[in-house]
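**Q** sequence first, then the predicted structure, then my questions.
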Amino acid sequence: MSIHTWFRTSRVRHGLAAGAVVLAAGGLVLARSAAGDQTPAGVVAEVSPGGAAVSPGGVNSASFSGPGAHGTFALSHSKVLRGGEQQVFASLVLKADPMAEQARQRAPLSIAIVLDTSGSMAGEKLDQAKRSAIQLLRDLRDDDEIAFVRYSSDSEVIQPLARAGRVRSDLIARVQALSPDGGTNIAPALSQGVLALAEAGKGRVRRVILASDGLDDTRAASEEVARGSAGRGITTSSMGIGLDFDEGYMGAVAQAGRGNFAFVKDASTLATFLQRELEETASTTIESATARIKLPAGVRFVRATGAEARPLASGAEVELALGSLFAGDERRVIVELAASLDSDAARAVEGQVSWSRVGGDAAQARIAGLSLTGSTSAAEVEAGRDLAVLADAMSVIASRRQIEAAEAYQQGDVGRAQALIDQNMLELKAVAAKAPKPAAASLQKQALSYESTKKEFMSTKPSSMAGKAAAKSAVASDISNLARRQ
């Protein structure tokens, strides 16, 4: 049964098939928690079940807050049918508090640029990439730190990590002198960029920015580098330049590194991407955000999107790594669970969310007051649904399916791409018809964007420049949808 069936039938059947889950774009925008959340650093903040910042219905949700951040944790159901396995979704939202005017003095930055200088970058692409990188160097404060790695078939650290004010002039000259040559070998260069930031001083916000116009066979290695660096508080973002890079590769690196991914059709838009990276890094207030969710007997973890998930050895807990957040930033994680309950005894779902404040101490908030109960009444199960969480899950599933459609299109299977997009539009519209207004509006917008993509796919050949651009734009949009609401 597809998820939209929940919204169009008055009966709920046993045995929902487990589906793919990705971070949703739509849903309710949560209100700020009360101004009284001035909990001292390191103190655990209590949560209140069904607090003010809950989604419409709020049947099985809790709000939490702590120094510098607040959020919600909600389940799509409060009751599940007994005697079979049922799909349940959990939504975890963490938002960094906006930065107060009197506290806008940012932490110093440590940034590593990892730039493709392969032969395919020759001409305007490399020239513009160098100009954009130089502008970023000029925008850094003197006490910020910069490292620079250039790569082609091999890689070279042309600037070890150093204060920008001390090396700016010499580094600009070295960047200007870069010339294109050789092939593309991303993973070793990315490793050098991450290694350079290992020397950054305490209290600095660290980010690696990877740029490439090509592809190689080192995707798994690059993902592992980015994933490992995120675990140490280093964010990795990636941008693909032109029409020949592998967006699956570059997007996966950004997701593993808890950073941003962007497709820049030509190098003239590189400066915009780099400026955004600088602004986000400069306004980062929360680092190493993680959540640990404890699951009761009869409930098992299936998958999570929006965070790196690590089931713990006991199988009863899952750890979610969200990474860093800038002031006002909101991250959402959608978790898919499978529940098999054989009684009407309430099973508690609880956990904790932890983070570190840039320049401050660690903070932690508890999640409590949520539970799942078995029931023999389909009406009770239906009454205990949170339609906003289910709508978010549908948006997530559509994003994953749309990425699959773009991949099918690029491989020349236009018919499969069209069928996947048609399925997306059908289900998004069906769910929007029953979802709460904020979520419904977002789902309708998502369906309209897919309709536009379908027209592009149907009117252009996959091998054409327009076709390649359409596929890459589609993937970039939905990958972004996995990390933040769009």
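**A** Arrived safely, thanks for sending. This structure is a prediction, so every number in the text was calculated from the model and none was measured.
**Q** contacts, neighbours, all on C-alpha from now
**A** Fine.
**Q** whichever strand in the chain runs longest packs against which elements?
**A** In the chain, taking DSSP state E as the definition, the longest strand is strand 362-375. Helices and strands touching strand 362-375, by 3 or more Cα pairs under 8 Å, 6 or more residues apart in numbering; DSSP states H and E, are strand 44-45, strand 48-49, strand 61-66, strand 69-75, strand 79-81, strand 347-357.
**Q** ok, structure two:
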Amino acid sequence: MHINAHLDLSVVPFDTDDEINVLVDITAPPPDDGDDRPPATLEVVLDRSGSMAGERLAGAQRALLGLIDKLRPTDNFGLVSFDDSARVEIPSGPLADKAAAKRAVSALEPGGMTDLSSGLLRGVQEARRVLGDSGATLLLISDGHANTGVVDHTALAGIASDARRNRVAVTTLGYGLDYDERLMTAVADGGAGSALHAEDPDTAGRLISAEAEHLLAKVVQAASLTIVPQPPVTSVSLYGGLPVSPLPDGAVLVELGDFYGGERRKLLARLAVPGIASLGLATVAEITLTCVATQSLTTYTAALPITVNVVPGDEAAGRIPDPVVRAERLFQDVQDAKRQASDALIEGDADRAMHLLTSSALTVKEAMSWAPNRDELARESEELGLYAARARSDANRVSKTMRASWHTGNRKRGRTNE
């Protein structure tokens, strides 16, 4: 794993309270040779409630049949379906009999209510029963709301968090336009996975196929990032609402989950720096990345000190923030505006959503004159404009699309190497 840290301000004024932003840039190594990759474990938990009847269930079935073709006989695969109860359709284990697995997928029929918790719990049990040293991925697919069993978002996210602690990453796929996007992103956050959105069967099939490709190209698992402030710094906060675990002395732990070969992620942290009463270099934080290589099962740890130069106030007065870090802060602010706009639309406040989107679009356009990631920001500007144009007339669709875009840009996949 390759990790870099960039500061927006590398100098701080002597004996003066200040604030700095730290951009952490992490890139996974290239994919391993596919011929000798360790067996993968994939558990699918599929909603077969009544609302899935027709083309939705048929589309999911086609995607799963294609997924089975991608896996090797030595890979572990399992399928749990749920309506008002969970049912093991394919016991998790080596995919030695693909024909039998395909028959089980093809035989699925829609049922009744949506007890998402029973499906998730049973799927986690199945994944944990067979997962090898390389861990497992669980893909939860649902088109509705949890309306029986455990329905509380925090409790369901807690199930996913417990799965992640037991080396089962959880990704969610919200299918159609009737699912609860807040719930599905909460579960994905708990499981350190992706929160995907597919309005139609073709998109669902493409996303399911892509998740399988990511699983098969996994090079790192159980990755985590710890940021420990050094005196006099006492606290750290992360942009974008990333789920973090607080540690003693103001430190934070971020669970990053699995990385596929070549995947790149960026995190942005803010350090409140109290006045430092001595000139020269000062260490304000230490960043530690820990992960396990999937191929060798070797645990790697990389530590990176974050230092600033304390200078007299007149020397610090002419500081210019690093444009790369400044642009990343803008990017993260835009992602957070998408999340807030999605919340506003869910709550029926289209005016607030419009204000968030239009003001963010204006800020992005103003940044085009100085930002180094102009292509990325141009895409964001176009996206924000489309959301704003449709927010009033198609609030449900826009809310779900924005939430998936926020989650991708802020948490997981999709960032380009710009």
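**A** That came through, no problem. These numbers were taken from a predicted model, which means no experiment stands behind them.
**Q** could I get the helices and strands packed on strand 362-375 of structure 1 as JSON lines with mean neighbour count and distance to residue 279 of structure 1?
**A** As requested, these are exported to JSON lines (neighbours: other Cα atoms under 10 Å; distance: least, Cα to Cα, whole Å):
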{"stretch": "strand 44-45", "mean neighbour count": "20", "distance to residue 279 of structure 1": "30"}
{"stretch": "strand 48-49", "mean neighbour count": "20", "distance to residue 279 of structure 1": "34"}
{"stretch": "strand 61-66", "mean neighbour count": "28", "distance to residue 279 of structure 1": "24"}
{"stretch": "strand 69-75", "mean neighbour count": "27", "distance to residue 279 of structure 1": "19"}
{"stretch": "strand 79-81", "mean neighbour count": "28", "distance to residue 279 of structure 1": "44"}
{"stretch": "strand 347-357", "mean neighbour count": "20", "distance to residue 279 of structure 1": "18"}
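**Q** out of those strands, which is closest to residue 455 of structure 1?
**A** strand 69-75 (36.2 Å; Cα to Cα).
**Q** on that earlier part again, nearest to residue 186 of structure 1, out of the helices and strands packed on strand 362-375 of structure 1?
**A** Residue 186 of structure 1 lies closest, by Cα to Cα, to one member of these: strand 347-357, at 30.7 Å.
**Q** first-to-last residue distance for stretch 259-279 of structure 2?
**A** This stretch, stretch 259-279 of structure 2, spans 40 Å end to end (Cα to Cα, to the nearest Å).
**Q** so how far is that stretch from its chain's centroid?
**A** 18 Å (Cα atoms, centre = their mean, to the nearest Å).
**Q** please enumerate the strands of the stretch 151-300 of structure 1.
**A** Applying DSSP state E, counting those that start in this stretch to the stretch 151-300 of structure 1 gives strands spanning 155-163, 205-212, 234-241, 258-264, 284-294, 299-305.
**Q** out of those strands, nearest to residue 99 of structure 1?
**A** For residue 99 of structure 1, the closest of these is strand 284-294, at 8.2 Å, according to Cα to Cα.
**Q** residues in structure 2 aligned with the closest one?
**A** Mapping strand 284-294 of structure 1 onto structure 2 (TM-score structural alignment) gives residues 218-228.
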